[in-house]
Structures are given as C-alpha cells and as structure tokens.
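# Give me coordinates for this.
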Amino acid sequence: MCGIVGIFDTRGARAIDPELVRRMNETQHHRGPDEGDVYTEAGVGFGHRRLSVIDILSGQQPMFNAAGDVGVVFNGEIYNYPELTAELQALGYAFRTKSDTETIVHAWEAWGEECVHRFRGMFAIAVWDRKAQTMFMARDRLGVKPFYYALLPDGMFIFGSELKSLRAHPDLPRAIDPQAVEDYFAYGYVPEPKTIYAGAAKLSPGYTLTVKIGQPVPAPKQFWDVPFKAHAGMTESDASNELVERLREAVKIRLKAEVPLGAFLSGGVDSSAVVAMMAGLMKDQPVNTCSIAFKHKDFDESEYAEKVARQYQTAHHTDTVDTDDYALLDTLADLYDEPYADSSAIPTYRVCQLARKRVTVALSGDGGDENLAGYRRYRYAMAENKVRAQIPAGMRRMVFGPLGKYYPKADWAPRVLRAKTTFEALSRDLVEGYFHGVSIMSDAMRARLFSDQFRSKLQGYRAIEVMRGHAAASPTDDPLSMVQYLDMKTYLPGDILTKVDRASMAHALEVRVPLLDHKLVEWISGLSPELKLKGSEGKYIFKKSLEPYLPEEILYRKKMGFSVPLAAWFRGPLRERVRTSLLGPALADTGIFNREYLSELVEQHQSGRRDYSAPIWTVLMFEAFLRKETYGE
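Predicted structure coming up:
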C-alpha cells in the first residue's frame, strides 16, 4: 500500500524536474512512511511512497524490468500475484523479487493493455513503456484505490493517489467546477470522474487510460462492469452454501502479509462475517480485532462487537471515543482535499487510529450493503416503486406532480401524514425517486442555496444527470439491481471507499475489502434480487448463510452504523462555529451562495424548529475546504 505520483510529457521529451516530483511525492508521505523514491528521465517522472507489507526487503518502487525500458509505480495489492508469477515464469520472464509489483511489470510485457484483466485485487497503476512511448494507467474494478490526474495547459500530464499531490504542481488550474459544486450539495461528495477542480479528474473504477507521446489524450476506456447476469437454476440452499465458500476464499487470499494483520469489528453483520471467516482460517493464532465505543449509548454498538470477539476468541481492543469528537473538522478538510460531507469520517478516522497501534493491515466489511441490498433506502425505494408500477407514468406526473408541488410541507408530522413527500415520490421514475431519496439537499433546497449568478453558470445542469448517465449504461433493468448498480457507481467509490482510504492512509494503515473482491461481486450480482431483499429483510441470503457462524442478535438486529450527533453539536458547542462559517466572508466572497437562505438554515436549526444538521454539515465542510484552499489553514 502506498502513494504514487507522476509527470508525463505528452508532447515529447522535455526535462522533468526531480525536485518537483519529490515535492508532489512528499505530500503523500503519510501513505507510505517506510520508504520513498523518485525517478526521472526525459519526458517522464515517477514518485512513490511505500508502506511495506509484502516483500519488504526488495519491493521498492519505481520498479523496472531488467532492460530498464518498462517501469511501474503501483498502489494496492494484487492478491493472485503468485499464480501470475508462475504463469509468467513459464513464459520465460525472470523475476528478481517476490513482489506483486514485478508481476505487473512482466504482465505488461506479456499481455499489454489486456494485463489488467488478469489482476485480482485493489490497485492504481501507472506503467511507462519507453519503446512504445506509452504511459498506461489503470484503477481497480470497484474503486478501492484512488487515482487522480490532469492534463496541464503545456501538455504535461500529471497523476497521483491524492488530489493534494496534483495541487503541489504550480501549473494545475484550480478553478472550481460549477457542476462539481452542484453534485457535492446533492451527494455529499464529488462523484467520479469529476473533482472539485475543472482542470482535474478521477480515473473511474474499472477504467484504463493509455497516453502516447505525440497523440491527443484519449477518453478513459472501461475494462470491467458489474454484470448482474442471473445464475440459472440456483436454489436458496445452493446460494447460501456457495456464498460462504466464496466469502471464505475472498478472505483467505487477503491474509498474506509480512506485517501484523487484523480486522475492524463493529458488531454489524459484514465485519462480523469477515472476522468469523478469518478465525476459521487463522487457527494457529487469534485474530486481532479493533472497535470503538461511544460514551453516548445511542451511538454505541461495541457490546455486539464484544460478543463476536468472545465467540471467536479474538485479541480484541476497544477504545472509547467522546461522542463530542468534533475537533477533527479541519483535519478532515486536509485529508479529503475536496469537499466531503460524510460525518462518519470522524469515527472511521478514530478506528483506523486505534487499529494502527497494533496492526499494519486490517480487513473490513465494507461493500456488503451495496452488494447484498442492506441499506434501508433500498427497502423504501422498492416500496415506492411498487406503488408507481400500478399507475401509468403520465398519470403519475400529471396528478401527483402538482399535488407534491402545492401540498404544504410537514416535516414535523409522522411519516404517514407527510403527504407532500409521498406525492412528490410517486410523481418520479425509479432513478429520479432514488436520487431524491439519497440527496442531502433536494433540488428545491439547492435552488434556494445557490445565488442567481451561480445558477446561471450551471446552464441547467442538475446532479441527477450523474445517476441518469449510469442508469443508461446499466446492464440490468431490475429495479433493485438498478439502485444497487447506481450505488456501486456513485456512493461506494465516492463516499465509502474514499472515506476509508483517506482515514486509513492518514495512519499508514492498509485496509483490505474482501466483500469487494470482484469475483465475489460478480457472483453475488447474479443472485436473484429476492434473495437479497426479501420482504423487509435486507441481505437476506447473506444472513441465512451466516446463521451457523453468528448469533441471531448480530444477524437480525437493527442496523446502526457510525453516527455522530450533528444536530446537538450545531445547537451547542459548535453553535458559533456554524454561524461564523456559514454567514462569514469565506462563503460570501465566492458568489456561489444565497446568504439569506444560509441564514434561514442556521436560524431554523438552532431554534429547534427544523433539523438541518445534514445540510449545515455539508456547507460547513465546503467552507473548511475553501479556507484550506485560499489560506492553507
């Protein structure tokens, strides 16, 4: 696990300043504190920071082949590298190390761009082929590892593991992208492939990018997608048995490390399942498990983690975190480089901090909800869609659209009496309804949030276009599979995996994600939707398959997740911070916002009339980004 950077001259062979590459590289020192190096030649510069996990003695990067004409920098792990090494040795390639990095070098020599189909793991890769005058880049299928890039006005192409490495280049255009701002205030993050800067991009999960000297930079090319190809004739019993075996295998290949290894254990289904599989595979030693407890019991589920730890006799460690752990607010702005509004980044940061005291590698349960329909919002989306399906689309829009528009809003009322929300939901199609359900700020709120000047810059663009684009490319039209697919393209890489990558790498901790093994994801996607969401039970088949391994109170209790008491913070200890940030000069000077609406959000929340904690947090994190951007605070 590491951080990578690079500079590539698309126009020829201009000199690359090694000090500039080194400065870009050092912005990511936290990602790889064990070693670091840079390499430059005419037209090419590579930088690498290393967290040593496999082949500690000889896995240094940048790494070249024996002839010195193919080199690579790489962030991640290729779990099937022993099998690939044997295959490449049979083809005549000689290996000087025992690292997965060298496997990538020779895989490129043997198979060219097709090599990426052979890799099983999490990765962000850049390969320089001097003979072909080509830079080849790839990001893993689900987006576990990040990859940022930009084509500068002078034809230099730069890339890195974090946006801060690109910002270290003095020629990076840093104009803010209006569409990214619109996206951010809908989703709470800037979804791939955009970044907050108009002049930089993310390489989307499952994509490659091949740049050749003297040729225009092409659009990235997709090499993988979630197939959602149904399995024929699979019974519930067959699915249950095979799911456990596939999960066990996905965990097993992630246990190789030359450093201490453990797991996060929240007490939820996904992390508990991973620990159960680890315990069965690591019979000669206890699994190191880590969890955090909160002083406020409404946010604490550590007792469930303790139950699983006792069942599997793990070496369990728990740290108690003060529920009012808001001191990290400005730290988060530095970690994420662009606006990022998932407040669970705070406890995630803390659990990574705890884990790093005892291990260098931790397995997590991330991805289970997207794979197996575990989020409550899937249940709500399917219930709404079932009603929609009974009414012709034209009638829905003609009748329920106006009712939703003019019916009075009643957020204070019980859900069954909130007719305005119901009417609005019924007037939409599946994608529009799901987008509205996951949006932090609705279309109407964002219209009021932005100034007239800023709305004109959007030229009619709306954040729903992100989901519309993915829906148009979806391999499935099943409603449940469709919303899962949308999450896999947006929420999973943009929020969940971004959160875990930055929080873990801030502490030089490698996190491995067995539930996002691409072979497991492919197989799960082919299961019948009824096995994922059965009635009101999300992750149905997963829970059934785990009944021999975990107690009922772990499998079937109400999902909690990492939460923080934003509403109370903004009326109490952060009251003045909210007023200063939202109503101060940093936001006003941008020309983006309608100050009257910001004032309304603050006044109504702090008076207790409305709970606007999520929108306020979203604005607060945007303001923190702006201060970091403008003043370096």
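# alpha carbons only for contacts and neighbour counts from here, please
OK.
# Would you map the helices across the stretch 201-350 of the chain?
Counting by DSSP state H, counting those that start in this stretch, the stretch 201-350 of the chain has helices at residues 236-252, 269-281, 302-311, 329-336, 345-356.
# Please enumerate residues in contact with the longest one?
Spelled out, that is helix 236-252. By CA atoms under 8 Å, 6 or more residues apart in numbering, the surrounding residues in contact with helix 236-252 are 274, 277-278, 281, 514-515, 517, 520, 524, 527, 531, 541-542, 544-546.
# and if you look at the fourth one?
Outside helix 329-336, the residues within contact range by CA under 8 Å, 6+ apart are 339-340, 345-346, 502-503, 506, 621, 624-625, 628.
# what about 10 Å?
162-164, 189, 328, 338-341, 343, 345-346, 349, 498-499, 501-503, 505-506, 617, 620-629, 632-633 (CA atoms under 10 Å, 6 or more residues apart in numbering).
# sorry, back to before: in CSV, list the helices of the stretch 201-350 of the chain along with distance to V105.
Converted to CSV, the helices of the stretch 201-350 of the chain look like this (distance: least, CA to CA, whole Å):
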stretch, distance to V105
helix 236-252, 25
helix 269-281, 31
helix 302-311, 41
helix 329-336, 30
helix 345-356, 30
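# Dump the ones you listed into CSV; add mean neighbour count as well.
Below are these laid out as CSV (neighbours: other CA atoms under 10 Å):
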stretch, mean neighbour count
helix 236-252, 17
helix 269-281, 22
helix 302-311, 19
helix 329-336, 19
helix 345-356, 22
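# run this one through as well so I can compare:
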Amino acid sequence: MCGIYGSTIYYNNTEIEHKLERTRFRGPDRSRYDRICSNGTEVILGHNRLSIIDLCERSDQPLAYMGKIHIVFNGEIYNFQELKESLSKKGYSFNTTSDTEVICAAYLEYGTDCTGYLNGMFSFVILDIENNRLFGSRDRLGKKPFYYFYDGEDFEFSSQISSIQLHHKKMSVSEASISYYLAWGAVPDPHSIYNEVKKLPAGHSFTFQLDTREFSSFCYWDIDYLGNNIYKGTYSDAKEELEEILKDSVKIRLFADVPVGVFLSGGIDSSIVAAMATKVTTSAIKTFSVKFDHHKYDESHHAALVAKHLGTEHHTIACDYNEGLNLIQNYSHYYDEPFADSSAIPSMLLSKYTRQHVTVALSGDGGDESFLGYLRYNVVKKRSFFNIPYPLRKILSGLLSIPNSYKLNVMSKGALIRDLDEYYLRTMVNVDDSWLDNKYNYYDLEDRKYLEHKHKGYLERISDFDIKTYLINDINTKVDRASMAFSLEARAPLLDYRVVEFARSIPTDFKFLPGNQKRILKDVLYQHVPKDIMERPKKGFGVPLAEWFRNELKEYVYDTLNEAALKEIPGIVPEKISFMIQQHMNNQWNRAPIIWKLLVLKQWLNSNAKGLSID
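The predicted structure follows:
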C-alpha cells in the first residue's frame, strides 16, 4: 500500500520532492523517484512506500525488472504467490519476495492482458522501454485511486490529485464537478474536481505512447449487468460455495510481513470477515471497533459480543469530540477532492488508533451492495406509489403543492417522479433539489446504463448501479483516504471479485426476502456466530453531526456558511441554503447532510481554489 506518482512534464528535483511529500502519509517508510530516459523522452516515476510484503529495500520502488521495464505500484496482489509459481515455470526469475516483481513478469508474459490474471487492489504504471510506452491499470472495483492529467501532449498521474495539482500551470476548477458533488456527495468517475484531471475508471487499463503522445484506455473487467451468468445450483449449494470463497478471500488477505487486524463493528459484514479469519488461521486475531458517546451511533457493545464469541483480541476506541473536530478542520488535506460522506470521520479515528497496533486491517466493505443489504432496497421494494397512474399522480401533486408547507411540497415533487428508475436516482440525490441551481445535469452519469435496462429484476439493477457508483465513488474513496491518512492498509475480502461475481449470479431470493436482507450472507455467518447475537436493527456508521451542528459546531456552521460565503459557492441557491440552515438550528428538519456537504466544499475551495478559475 503506497502512493505512486509519475510525469512526462519536466519538474525540477525540489518540485518532485514537494509532490511526493504532499502524500507522504500514504507511504511513510521510504520515498524515492527516478528520472528514466525512454528513446529520448524523460519519464519521472516516484513512489512513497508503506512496507507490507518483503520489507527490505530491494523491493523499494520505482523498481526495474529484467532491464526491460520500470514500475510504480500501489496496492496488493493477493494471488501473487500462485501466479509467481506459474511464471517461474515459464522461465521468469525473481530477486525479491514481493508482489511487485510478479506484476512485471505477468506484463512481460501476457502484455496488456496481464491485469486479468491479478486478484487484488491496485493501481500501477509500467514504463515499457522496448515498446516506448506507459501501461497502467486500476483494480476491478476501484479500491485504489488513479488520477491523471493528459492534454494531448503531456501525461502526469498520481494516487491523489494534490500531487498533480502542485506546481501545475494548467488547472481550473470544474463547476460541473461541483454540481456532481453537491448531488452525489462525491465527484464520480471519470471526473475530478479539476477540468484537466480525470480518474481512470475502475476495471480499466490504459496506454500512453511516448513517441506519438497518444493516450487510450479500455475496460478489462465489468460486472455482468446483462445477467448472462446465472447460478444453477440450490440454495444449500450456493451457501456452501459462498463460504468457501469467503474463507479463501479472507485467507489470502491475511498474508503480510507486518501485523494484521480486522475492523469489527458487530454488523453482518465485518462479523463474517472476523469469523472467517478465526477459521483460516491459528494466529490470534486482533479486532477493532469505535465507541461513541451518542447511543444512536454506538455499536461497540455488539462488536464486543461478537469478539468475545470468536475469541479475538478486541480493542474498543472511544470517539473523542475534540479529535473529531480537529479532523473536520483538516479534512481536505487527506480528502483532496470534496467528499461528503461524514462516516469518513469515525473511519479516520478508527484507522488512527488501529494503526498503533497493526499495519493492515480487514474491513467488511461491499456486503450491502452485493447482497442487497441497504435499508433503501427494502423501501424501494415496498414502493406501491407507482401503481397509481401517472396522470392521477400529477393531479395529486397539484393538490399537495400548498404554500408554506415544506413537507407537502416535497411530497408534491415526489408524486411527479415518473418511474422507479427515476425514483431511485432522486432518492440517492435528494427528492428536494430546490437548493441546487440545476445549471448542470447531475444525473448525466454513464453508469446509469447499469440501472436503466430490462435484463434483470429491479433489485438486481439497483445493486449493480450501486456497485458501479456508490461503492466505487463513495465507500472505496472513504476507506482508502481514511486508512491511508494514518498509513494503514485496508483490505476488503467481500470486494474480492470472485465474491462480487458470485453474488451477481445467484437468484435475488437467495439474498433478499421480505424482512430478511443479506439472507445467504447471514446464513453463512450463523454457522459461526449465534443468530441471537446478530439480530438487531441495522445502524449506519456515522457521527452525530445533526446534534453537533446545533450545539458544539453551531458557530462554526454560521461562520463558514454565512451569507457572503454562500454567495461564493457555485451550484447552489444561497437563499434556500440559509433557510435550510435555520430549519436545522430550530430543530424543524435534519439538514445535516446538506450542511456537511457545503462545509466540506467551502473548506476545499478556501484551501485549493484561490487564484483558479471556476468554469
């Protein structure tokens, strides 16, 4: 787990060191860069290393292999030992025990198809001297970030956008991306907050020809959204097969030359990861959870019960308000694009203290998307409102549109939603979008194709859509930045592509029955953890922002989002926001999600947009 950087743009040594230093928290063990000449073109490759496998300097990067290629790599390849054995039989030799050399040999053997052989989380770039090109790739589900600048001539890339931003002369803030952020809470792939910088989409690779300066990308993996791969076995068969996949997924993620632990909230997903971990190793498993003073957000008691049953060495971390406030005020240093998932704060606190005990932590991310666990899936399933003909709903909308009644006006807007596809998109954004200026179409996402087709049932389609959008743009971004802020590697067994592909193939009722979401995942877990420990209402992983904004952070909200400040924020209707803030302070309506979005955006603009145009 590291931070990578590279460029064909000339920067002096001080500037390169500055760029690497900006994200040194991603890899504090060693930092290095090389200037490499490829057929007359200089390429800069840089790397900040967090040592996980083969801790020796021989595995430091940039790494040269067989005198043919150079690589910078962020992430882990979990099947590297199996792949290494196969490549050794083909004549490749290895001088380290790391996974980095294995990527190099796989590239030399399989060319740009090499990523199909890798099971892991990764973003990497290879300088291929013989073919005079850069080749790079991002893992199937976007666990690892990859930003790049390309203007038709020069190419620059990094794990985080801030390294590209430094000393760059061609940057402007994207007003369209601000609109996306305000709607979705994150800037979706392939966009970034800057017009000139893009994200390589998950499951994609690219080539950049150093002679012609031509950049091209291609998709090497995607979810089966057309429903071609249908599981034929029984529920009992599927449950047994899923458990074997999960055991192996956890086992290969426990391999490291540093201490490894497990995030344990006490929910289904983290509990099944912890349970599998205790089954596949004889070593004592360390587990970690976070405790809040506010009972609504505190699951530490449930985590402790699961840990006690599994016999793990459990650590409970108290969430301190002052620490949380400090993280809020320094948020944009680590999330160097606007990012509004407030559960990033407890994720950062959990990572900070977990890092005092281990260098790697397994998480339960991915279970809700693949196994239909979100509460909103149940809400959508029950939505009978769309059985009413649209013309009648238009009449109802008119009747509900009553002046000075905010709730009825929101219901009026909801009545005008034409179908379930639009309804799901609107609920993911906000049924009430009156505070957005609507200059840009923030629903204009390429990934809508995963939702708006008829090849699968509705729940499967929204699950696919969430995997391609919410999981990649929000969950994976949150966990990567939160963990790497404190040099902790987070691994997600439920995001092993084999788990995701299996979940996409099994029938909906294996995963979802009325009143029983994540059915098959629960039934696997109940073989290892008693059902009575697990059965309780689902909670989100968050902080009490609504209460903080009305109390401890009240002045901070008023100071940051005053009338003058609101006028400086693109994409909003300032008068509406002022009204919503007052609604929140008067305890009339919970406006914490919108207030948090704007606080994060204003902080980012204050830190990063001075002197830059916004267009």
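# buried subset of the contacts of helix 329-336 of the first structure?
162-164, 189, 338-341, 343, 345-346, 349, 498-499, 501-503, 505-506, 617, 620-629 (16 or more other CA atoms under 10 Å).
# Select from those every entry located in helices.
Using DSSP state H, the subset of these located in helices is 163-164, 345-346, 349, 498-499, 501-503, 505, 617, 620-629.
# any idea how far the nearest residue to L261 of the first structure once chain neighbours are set aside is from A257 of the first structure?
Of all residues not flanking L261 of the first structure in the chain, V361 sits nearest, at 4.7 Å (CA to CA, 6 or more residues apart in numbering). The gap separating V361 of the first structure from A257 of the first structure is 8 Å, by CA to CA, to the nearest Å.
# Common neighbours of the two, please.
Common neighbours of V361 of the first structure and A257 (CA under 10 Å, 6+ apart) are V53.
# more crowded one of the two?
Using other CA atoms under 10 Å, the more surrounded residue of V361 of the first structure and A257 is V361, with 26 against 14.
# mind listing what the more buried one touches?
So V361 of the first structure contacts 1, 53, 254-263, 355, 504, 508-512 (CA under 10 Å, 6+ apart).
# mind redoing it with 7 Å?
Taking CA atoms under 7 Å, 6 or more residues apart in numbering as the contact definition, V361 of the first structure lies against 260-262, 509-511.
# can you check K295 of the first structure too?
320-323.
# same thing with Q353 of the first structure?
By CA under 7 Å, 6+ apart, Q353 of the first structure lies in contact with H507.
# how far away is the residue lying closest to I569 of the second structure once chain neighbours are set aside from L399 of the second structure?
Distance criterion CA to CA, 6+ apart; nearest residue to I569 of the second structure, sequence neighbours excluded, is K602 at 7.0 Å. When distance is defined by CA to CA, K602 of the second structure is 38 Å away from L399 of the second structure.
# just V429 of the second structure next, same as before
Noted for V429 of the second structure: a distance of 25 Å to L399 of the second structure, by CA to CA.
# do the same with L436 of the second structure
Per CA to CA, L436 of the second structure is found 24 Å from L399 of the second structure.
# Just want to know which of these two has more residues nearby.
Between L436 of the second structure and L399, L436 has the larger neighbour count (other CA under 10 Å), namely 18 against 12.
# I'd say that one and V573 touch.
Yes - assessed by CA atoms under 7 Å, L436 of the second structure is found in contact with V573 at 5.9 Å.
# Check which residues of stretch 576-583 of the second structure are buried.
Burial within stretch 576-583 of the second structure, assessed by neighbour count using 16+ other CA under 10 Å, is assigned to 577-578, 580-581.
# Mean distance between it and the first structure after superposition?
For stretch 576-583 of the second structure, the mean deviation from the first structure after alignment is 1.7 Å (mean CA distance after the TM-score superposition for the first structure).
# Can you spell out the matching residue range in the first structure for that stretch?
Alignment of stretch 576-583 of the second structure against the first structure: residues 597-604, by TM-score structural alignment.
# thinking again about what came up before, select from the contacts of K295 of the first structure every entry located in strands.
Mapping those onto strands (DSSP state E) picks out 320-321.
# Tell me which of the contacts of K295 of the first structure you also see in the second structure.
Using both residues aligned by TM-score structural alignment, their matches' CA atoms under 7 Å, the second structure keeps none of the contacts from these.
# contacts for stretch 453-463 of the first structure?
With contacts defined as CA under 7 Å, 6+ apart, stretch 453-463 of the first structure is touched by 178-179, 182-183, 186, 591-592.
# mind listing what's buried in that stretch?
454-455, 463.
# Spit out the contact partners of L459 of the second structure.
Counting by CA under 7 Å, 6+ apart, L459 of the second structure has contacts Y377.
# Just give me the neighbour total for the closest residue to D100 of the first structure other than its chain neighbours.
Spatial nearest neighbour of D100 of the first structure, chain neighbours left out: Y81 (5.4 Å); criterion: CA to CA, 6+ apart. Using other CA under 10 Å, Y81 of the first structure has 21 other residues around it.
# likewise G572 of the first structure?
G572 of the first structure: 12 surrounding residues under other CA under 10 Å.
# now the end-to-end length of stretch 259-276 of the second structure.
Criterion CA to CA; first-to-last residue distance in stretch 259-276 of the second structure is 17 Å.
# which residues sit against it?
247, 250, 254, 285-289, 299-300, 302-303, 306, 310, 358-364, 367, 522, 525, 528.
# Out of the contacts of V361 of the first structure, list just those in strands.
Filtering the contacts of V361 of the first structure for strands - DSSP E - leaves 261-262, 510-511.
# Show me what A546 of the second structure lines up with in the first structure.
Aligning on TM-score structural alignment places A546 of the second structure opposite A567 in the first structure.
# out of the contacts of stretch 259-276 of the second structure, which are buried?
The buried subset of these - by 16+ other CA under 10 Å - is 247, 250, 254, 285-289, 299-300, 302-303, 306, 310, 358-364, 367, 522, 525, 528.
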